[in-house]
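A.B. asks: Pasting the sequence and the predicted coordinates here, then a few questions.
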Amino acid sequence: MLDDFVRVTGQVYRFEDSLRRELPAERPFVSTRLGKHEGTLAQPAMQLLLETLDETPEPEHKQQVRVLIALINFIAETGQLEEADGFVVNRLDYAPVAIAHFATHEEAHAWMESVTEPPSPVRILIGDEYYQFWYMREDNTRGMYRDHPLEPVLESLTARGIPLGTPSFATRVEAEAWLMSHPAHPYSFVTIAGEHYFAVHHPMLKRHSLLHVASALAAWGECETEDSSDGAGE
């Protein structure tokens, strides 16, 4: 699961760079930072990997173990042990991970163009909507497109109707203030000015997104219809 943390946070290129530095060594480097964070999952994982490396005779399998050792070292040396630990332990309580939030498309595009080597591939939030961002180091191309990881979940949860007794608020500001002290795990429904919203908790961003249920389901239905039509024409 630690490899999932590196992947969803868009650090594949950074890890590949560290991997090229570590693998040529005869004996694997072990980060001293592991000893400063007792109780993390990385410590026993590293010990197990070192034992496995000593007990594995096949060169190909040894190389696979060395890559996993390098992965833990990368997380440790970049100061992400506790963050990675939280991700693994709480992964079932996390919505699809977004690494950044932007209020507008203009802000997101400005970030996309300004960062020399942005994280990739990653999800970001623009307003309350997910976008998939990608960057190719080889030709410095980058882009983003609308992503829909929540809509299938919302469709499933609303199949039998919105739960009764959802918290009700007059304004979005009131709802957001309440959610800060009553975070969704990772999803919940709230009512704002008589309309149903799907609240999604993003712990890494310390915020909630709020999808208008009726609008999100209608847009998702149109998206599925378009996909079906495209598939039928192939």
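C.D. replies: Noted; the coordinates are in hand. Numbering: from 1, shown residues only.
A.B. asks: CA atoms for contacts and neighbours, from now on please.
C.D. replies: Will do.
A.B. asks: In this protein, what residue spans correspond to strands?
C.D. replies: Using DSSP state E, the strands found in the chain span residues 101-102, 122-126, 129-136, 141-146, 168-169, 187-192, 195-202, 207-212.
A.B. asks: Can you name every helix or strand that the last one contacts?
C.D. replies: Spelled out, it's strand 207-212. On a contact count with 3 or more CA pairs under 8 Å, 6 or more residues apart in numbering; DSSP states H and E, strand 207-212 meets helix 172-181, strand 195-202.
A.B. asks: ditto for the fourth one
C.D. replies: Applying 3+ CA pairs under 8 Å, 6+ apart, we find strand 141-146 packed against strand 129-136.
A.B. asks: Just the buried positions in the strand it packs on, please.
C.D. replies: Neighbour-count burial for strand 129-136 flags 129-135 (criterion: 16 or more other CA atoms under 10 Å).
A.B. asks: can you check stretch 141-150 too?
C.D. replies: Of the residues in stretch 141-150, those with enough neighbours to count as buried (16+ other CA under 10 Å) are 142, 144, 150.
A.B. asks: give the contact list for the second one.
C.D. replies: The neighbours of residue 144, taking CA atoms under 8 Å, 6 or more residues apart in numbering as the test, are 131-134.
A.B. asks: Tell me how many other residues crowd residue 34.
C.D. replies: 22 (other CA atoms under 10 Å).
A.B. asks: likewise residue 198?
C.D. replies: Residue 198 has 22 neighbours, counted by other CA under 10 Å.
A.B. asks: What of the one 3 residues further on?
C.D. replies: By other CA under 10 Å, the residues close to residue 201 number 25.
A.B. asks: ok, structure two:
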Amino acid sequence: MTNPLILSDGQQAIGRRWNGGQPVEQARILGLARDALDFISATGQWYPFDDYRASRGHHGAPAITEERSTELHERLRKTEAFFERLLDDPTAADEQPGIQVILDALRFISSTRQHEAFTDFLEHLEANAQPYVMFAFDNREEAEAWLQKHPSPPFFAEVLIGNKPHDVVYERETNFRRLPRNRRLHRYLAWLQEFDPPVAQASFATLEEAEAWLMSQTHPARRAWVMIGGEFYLAAYYPNINHRALFPLSMAERNPEERKSS
């Protein structure tokens, strides 16, 4: 089974270079490298990335495989060049495994032509939006049928089942497949309550009215607060799967001290 800690090696290499006084350009480079690793993780591409590393990842494939120039292509080029220099730096010899993982991640995204998906992911992060989701299902039966039929499920990606968050657990060697619940959305809502205290952009008497409003939006924001029957809800939009959902703020996970006192 692929080792998820491979990506953490790259994150550690980034963390060792991150500092408050760094130049803006270096922060952008390190940030893009961090986000590239997170993209592979959030989209459940552990196995494809591992296969890429085993077959081509260490052969110096160029990160940019398309001729057209875009801002993302230029950022990828600068980020790759930065870490290529580090790879040749004798003072960074102990960090070479992590640096190589970063280079492989950048090249993997480009060689598989995932620039559009990566751009969407970056915009999702920029908006401080809800945890990234790869699929949404109406019910458990639908999700289980998808999981069992999928030739290679996205390992540890997040999916919604009836708008409740679940992880995709998949082990290729044994064909083990499960969809356990997770609480990332609950923790996110608690964090968002502090980061962006609820101010309703719209108010509705019933959930049905709010759902109709959300579905009617041509270009909804990735996240917005609304009031439904006197309770705050997060109106969430996932452009990558064109899914819209309403999450009650009451889902927010309280801290351990609050749970003890209740």
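C.D. replies: It's in. Values in this document were obtained by computation on a predicted structure and should not be read as measured data.
A.B. asks: on that earlier part again, tell me which of the buried residues of stretch 141-150 of structure 1 is nearest to residue 170 of structure 1?
C.D. replies: Among the buried residues of stretch 141-150 of structure 1, residue 150 lies closest to residue 170 of structure 1 (CA to CA), at 24.7 Å.
A.B. asks: Quickly note the distance from that closest one to residue 229 of structure 1.
C.D. replies: According to CA to CA, to the nearest Å, residue 150 of structure 1 and residue 229 of structure 1 sit 22 Å apart.
A.B. asks: Also residue 99 of structure 1?
C.D. replies: Residue 99 of structure 1 is 33 Å from residue 229 of structure 1, by CA to CA.
A.B. asks: who has more neighbours, those two?
C.D. replies: When neighbours are counted by other CA under 10 Å, residue 99 of structure 1 and residue 229 differ, and residue 99 comes out ahead with 16 against 11.
A.B. asks: wait, doesn't residue 236 of structure 2 sit right on residue 130?
C.D. replies: Yes: judged on CA atoms under 8 Å, residue 236 of structure 2 makes contact with residue 130 at a distance of 7.3 Å.
A.B. asks: Relative to residue 198 of structure 1, how far out is the residue lying farthest from the centre of structure 1?
C.D. replies: For structure 1, the largest distance from the centre (CA atoms, centre = their mean) belongs to residue 57, which lies 36.1 Å off. Using CA to CA, we find residue 57 of structure 1 at a distance of 53 Å from residue 198 of structure 1.
A.B. asks: same thing with residue 107 of structure 1?
C.D. replies: Residue 107 of structure 1 is 24 Å from residue 198 of structure 1, where distance means CA to CA.
A.B. asks: want to throw the helices and strands packed on strand 207-212 of structure 1 into CSV with distance to residue 211 of structure 1?
C.D. replies: Formatted as CSV, those follow (distance: least, CA to CA, whole Å):
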stretch, distance to residue 211 of structure 1
helix 172-181, 11
strand 195-202, 5
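A.B. asks: Quick one: closest of the ones you listed to residue 2 of structure 1.
C.D. replies: Closest among these, using CA to CA: strand 195-202, at 18.9 Å.
A.B. asks: what distance separates the closest one from the middle of the whole chain?
C.D. replies: Distance of strand 195-202 of structure 1 from its chain centroid, counting by CA atoms, centre = their mean, to the nearest Å, is 18 Å.
A.B. asks: Mean deviation, that strand versus structure 2?
C.D. replies: Following the fit onto structure 2, the mean deviation recorded for strand 195-202 of structure 1 is 3.1 Å by mean CA distance after the TM-score superposition for structure 1.
A.B. asks: Next: stretch 62-76 of structure 1.
C.D. replies: Looks like 1.9 Å for stretch 62-76 of structure 1 (mean CA distance after the TM-score superposition for structure 1).
A.B. asks: Closest to the centroid, which residue in structure 1?
C.D. replies: With distances taken as CA atoms, centre = their mean, residue 97 lies nearest the centre of structure 1, 2.4 Å away.
A.B. asks: Tell me how far that residue lies from residue 196 of structure 1.
C.D. replies: 23 Å.
A.B. asks: okay, how far is it across stretch 121-141 of structure 2, tip to tip?
C.D. replies: First residue to last in stretch 121-141 of structure 2 (CA to CA) measures 28 Å.
A.B. asks: quick one: buried residues of it?
C.D. replies: For stretch 121-141 of structure 2, by 16+ other CA under 10 Å, it's 121-122, 124, 129-137.
A.B. asks: Centre of the chain to it, how far?
C.D. replies: With CA atoms, centre = their mean, you get 8 Å for stretch 121-141 of structure 2.
A.B. asks: hmm, back to that, would you tell me which of the helices and strands packed on strand 207-212 of structure 1 gets closest to residue 214 of structure 1?
C.D. replies: Nearest to residue 214 of structure 1, of all these, is strand 195-202, at 7.6 Å by CA to CA.
A.B. asks: Return the set of buried residues in the longest helix seen in structure 2.
C.D. replies: Across structure 2, the longest stretch assigned as helix under DSSP state H is helix 24-42. By 16+ other CA under 10 Å, the buried positions in helix 24-42 of structure 2 come out as 26-27, 29-30, 32-42.
A.B. asks: which other helices and strands contact it?
C.D. replies: helix 5-17, helix 71-87, helix 96-111, helix 115-126.
A.B. asks: Which of those sits closest to residue 59 of structure 2?
C.D. replies: By CA to CA (comparing all of the helices and strands packed on helix 24-42 of structure 2), the closest turns out to be helix 96-111, at 9.4 Å.
A.B. asks: Could you list every helix and strand in contact with that closest one?
C.D. replies: Short answer (3+ CA pairs under 8 Å, 6+ apart): helix 96-111 of structure 2 packs on helix 5-17, helix 24-42, helix 46-55, helix 71-87.
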